[in-house]
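J.: Here you go, sequence then predicted model.
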Amino acid sequence: MGSLVGAYATSHTAMMIRKFQPDNDVHAAVHQAFAQVRAEVDRLSPDVLVVVSSEHLKSFSYDSFPQICVGIGEIATGWGDGGVASAEVPLAGAFAAQLLSEGVATGFDLAFSANPKLDHAFMAPLTLIRPEMDIPVVPVFQNANTEPLPPLWRSAQLGKLLRDVITRRPAAETVVVLGTGGLSHWVGTPEMGQINSAFDERFLQHVRAGDLGAILAMKTADVLAEAGNGAPEIRNWVTAMAAASSQEGWGVSEPERRPRSGGEPTARGPRGVVLAYESVPDWATGIALARLAPEEEP
């Protein structure tokens, strides 16, 4: 069986590259955290990097917009949007094909895109974490901005699917999962530039505690109202948390996301280590990075 050797989650705004100022202490703290993730991924040396993210009407449009789409094929290419340089990214075609086929067989109506193009949601974190673009990637698109939005428990089910596929991969294969997006931010609205640090800190407390149940209990409408139209991207963190969890028997159906009568959530994830959180008005985003697995720095 294959093995998941690491899982991380980060924010992904293109402004952290386009508007980066090295002499700004807040900017530098974010980039230092990305450098730490880069060093850890280098030490983990995975065979495959599964990147779960969203996109911003670059690869998909309203004539055909999937809820979840797996990138298959040999090469993905960056759009070069938002000031993030384009690059060619090798794809882990065999892993992607197995994820697609097993997902459909187990009830996920997955779409696929052959040799897809990737916007800054994928390319900004990859540029900072693996600028060499030498680890084969499985890009997984999740809808986070176009109604109707799926509930967060569906993103946890996707994480469980990823974990199950990893266990059925060849024994020597090692995998790192990276979820990107969020935290609080408003895009293209009068509120753009605002950041709700209280929401972000509450969410990160759940990440630190591995309290996936509390996150799954969030309603998308409340997340939108409190943290902006970019905040539903936290679903990509949920997928990474669920993929990193070794717990069995949860996340299979919607009712299991609900707390037990005593208030204890049924869904537990790994206890995450928050590597950085900064409210960055210059980038119009609450920026966070977390290691979800392993618990100790590799």
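T.: Everything's here; your move.
J.: Please make it C-alpha for all contacts and neighbour counts, starting now.
T.: OK.
J.: Span of stretch 54-61 from start to end?
T.: With Cα to Cα, to the nearest Å as the measure, the first residue of stretch 54-61 is 13 Å from its last.
J.: Second structure for comparison follows:
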Amino acid sequence: MPVGLVALSHSPLIGLNQPEDAVVRKVDGAVERAREFIADFDPEVVVLFAPDHYNGFFYEKMPPFCLATGAVAIGDFGSASGDIKVDVDTAKTLGARVLELGIDLTISARMQVDHGFVQPLEVLFDGIDRVPTVPIFVNGVAAPLGPVSRIRQFGHAVGTAAAELDKRVLFVASGGLSHDPPVPVLEGAPPKVAEALIVGHPPSPEQRKRGEDRVLQAGRDYAAGSTTMTPINPSWDNEFLDVMASGDLGVVDAWSNDWFEAEAGGSSHEVRTWIAAYAALAASGHYEMTSRFYEPIPEWIAGFAVTTAR
């Protein structure tokens, strides 16, 4: 059965801190092309690779990746809340097969997910309950991070397992590219912040609003140039997209985590979702990137990209 891919950036600031209309129209056009690609491909199941931002995964237990047989969206930054439409049987089949292929995969029967998972489902499918989905968390925030090569190997195992299904599988990656938003760091954090990052007590509505307001203000400061955050790096972003387009994914094995942060900011590690998804696609053989869009958008604190491939 055929496999396809859509990879796109996300940002909690979409709709809250908008760039000029011409930029929004460009993004809307790229998303519409992705939606047309999906309609033509007509997937039977979506395997969604996405990160978390200390809303579902915490240092008490922080796996490098985790597959969900059930998932609930928390509804941060105005995104949808409630149950994700998980294809439970397919999720169990993929999880078991990936373990057989030698990947130490964590399984969650009730994964909590945030806008990183929800945005692509809303943008591409009009909701979190519209398409059978297998959600897969890929850690791109919480240090220490494993080698990039392991993410490629993990994605290849998922793709190998998916190729054995009698279904049209669409891999979706959510995250990146270069960006450096104000994400808390455990190392050196004050005791209250460290405890929140470790245990993950759900914040009150007031606490959540204060945190979201800080991110919104950071976006405004970033767009105005009054910030110490690492700048968006279009050169790095496009070099990354070139590698994804080339199909020569073994190149990523030499990339270091320190290089990611120095060149593209602390949250550039989210491109691990892209590496996993493209490696999953490549497990079925040669692929072609059929569309590619890129735009640096300071208002969203993101090098923003949308690609399709099959």
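T.: Right, received. Where do you want to start? All values derive from a computational prediction rather than experimental measurement.
J.: TM-score for this pair?
T.: After superposition, the two chains reach a TM-score of 0.83 (TM-score structural alignment, normalised by the length of the first structure), with 266 aligned residues with a Cα RMSD of 2.0 Å.
J.: What's E233 of the first structure aligned with over in the second structure?
T.: Aligned by TM-score structural alignment, E233 of the first structure pairs with E270 of the second structure.
J.: wait, I meant V26 of the first structure
T.: Checking TM-score structural alignment: V26 of the first structure goes with V23.
J.: returning to what we had before: now the match of E233 of the first structure, what's its secondary structure?
T.: Taken by DSSP: H, G, I helix; E, B strand; the rest coil, the conformation at E270 of the second structure corresponds to helix.
J.: What distance do you get for it to I84 of the second structure?
T.: 21 Å.
J.: longest helix anywhere in the first structure?
T.: helix 25-44 (DSSP state H).
J.: Which parts of the stretch 201-310 of the second structure are helices?
T.: Remark: helices assigned in the stretch 201-310 of the second structure by DSSP state H, counting those that start in this stretch are 205-224, 234-246, 257-264, 272-282.
J.: and the first one, which stretch of the first structure?
T.: Residues of the first structure offer no counterpart to helix 205-224 of the second structure, counting by TM-score structural alignment.
J.: Give me the distance from that helix to the chain's centre.
T.: 20 Å (Cα atoms, centre = their mean, to the nearest Å).
J.: Residues contacting that helix, please?
T.: Outside helix 205-224 of the second structure, the residues that touch it by Cα atoms under 8 Å, 6 or more residues apart in numbering are L13, L16, N17, F77, P181, P182, T227, M229, P298, E299, W300, I301.
J.: hmm, 10 Å instead?
T.: 12-13, 16-19, 76-77, 180-183, 202-204, 225-232, 297-302 (Cα atoms under 10 Å, 6 or more residues apart in numbering).
J.: what about the strands in the second structure?
T.: Taking DSSP state E, the strands of the second structure run over residues 3-8, 45-50, 65-68, 71-74, 81-83, 106-108, 111-113, 133-138, 169-174, 289-297, 302-309.
J.: Quick check: which of the ones you listed is buried the most?
T.: strand 169-174 (a mean of 29; mean count of other Cα atoms under 10 Å).
J.: average offset between that strand and the first structure?
T.: When the first structure is superposed, strand 169-174 of the second structure averages 0.8 Å from its matched positions, counting by mean Cα distance after the TM-score superposition for the first structure.
J.: For V23 of the second structure, see how far away D242 of the second structure is.
T.: 22 Å.
J.: swap in D42 of the second structure?
T.: Look at D42 of the second structure and V23 of the second structure: by Cα to Cα, they are 29 Å apart.
J.: before we move on, back to that, got the contact list for the match of E233 of the first structure?
T.: 9, 49-52, 116, 138-141, 173-179.
J.: Now the buried members of those.
T.: 9, 49-52, 116, 138-141, 173-179 (16 or more other Cα atoms under 10 Å).
J.: As a check, name the ranges of all helices in the stretch 51-200 of the first structure.
T.: Under DSSP H, counting those that start in this stretch, the stretch 51-200 of the first structure gives helices at 93-105, 120-129, 152-167, 197-209.
J.: G228 of the first structure: which of the ones you listed is closest?
T.: Smallest distance to G228 of the first structure across those (Cα to Cα): 10.4 Å, for helix 197-209.
J.: Relative to P12 of the second structure, how far out is the corresponding residue of the second structure for A144 of the first structure?
T.: Using TM-score structural alignment, the partner of A144 of the first structure in the second structure is G140. G140 of the second structure sits 16 Å away from P12 of the second structure, taking Cα to Cα as the criterion.
J.: Compute the number of surrounding residues for T93 of the second structure.
T.: 15 (other Cα atoms under 10 Å).
J.: most centrally placed residue in the first structure?
T.: Note on the first structure: the residue nearest the mean C-alpha position is G179, at 1.6 Å, using Cα atoms, centre = their mean.
J.: Tell me which residues of stretch 224-239 of the second structure come out buried.
T.: M229, T230, P231, I232, N233, P234, W236, D237, N238.
J.: Save these as JSON lines, and put in distance to W259 of the second structure too.
T.: Shown next, in JSON lines, are those (distance: Cα to Cα, whole Å):
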{"residue": "M229", "distance to W259 of the second structure": "16"}
{"residue": "T230", "distance to W259 of the second structure": "13"}
{"residue": "P231", "distance to W259 of the second structure": "15"}
{"residue": "I232", "distance to W259 of the second structure": "14"}
{"residue": "N233", "distance to W259 of the second structure": "13"}
{"residue": "P234", "distance to W259 of the second structure": "15"}
{"residue": "W236", "distance to W259 of the second structure": "11"}
{"residue": "D237", "distance to W259 of the second structure": "13"}
{"residue": "N238", "distance to W259 of the second structure": "16"}
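J.: Which two of those have the greatest separation?
T.: Top of the distance list for these (Cα to Cα): M229 and N238, 20.1 Å.
J.: Quick one: map I135 of the first structure onto the second structure.
T.: Match for I135 of the first structure (TM-score structural alignment): V131.
J.: With S184 of the first structure instead?
T.: Match for S184 of the first structure (TM-score structural alignment): S178.
J.: repeat for A121 of the first structure
T.: So, by TM-score structural alignment, A121 of the first structure is matched to G116.
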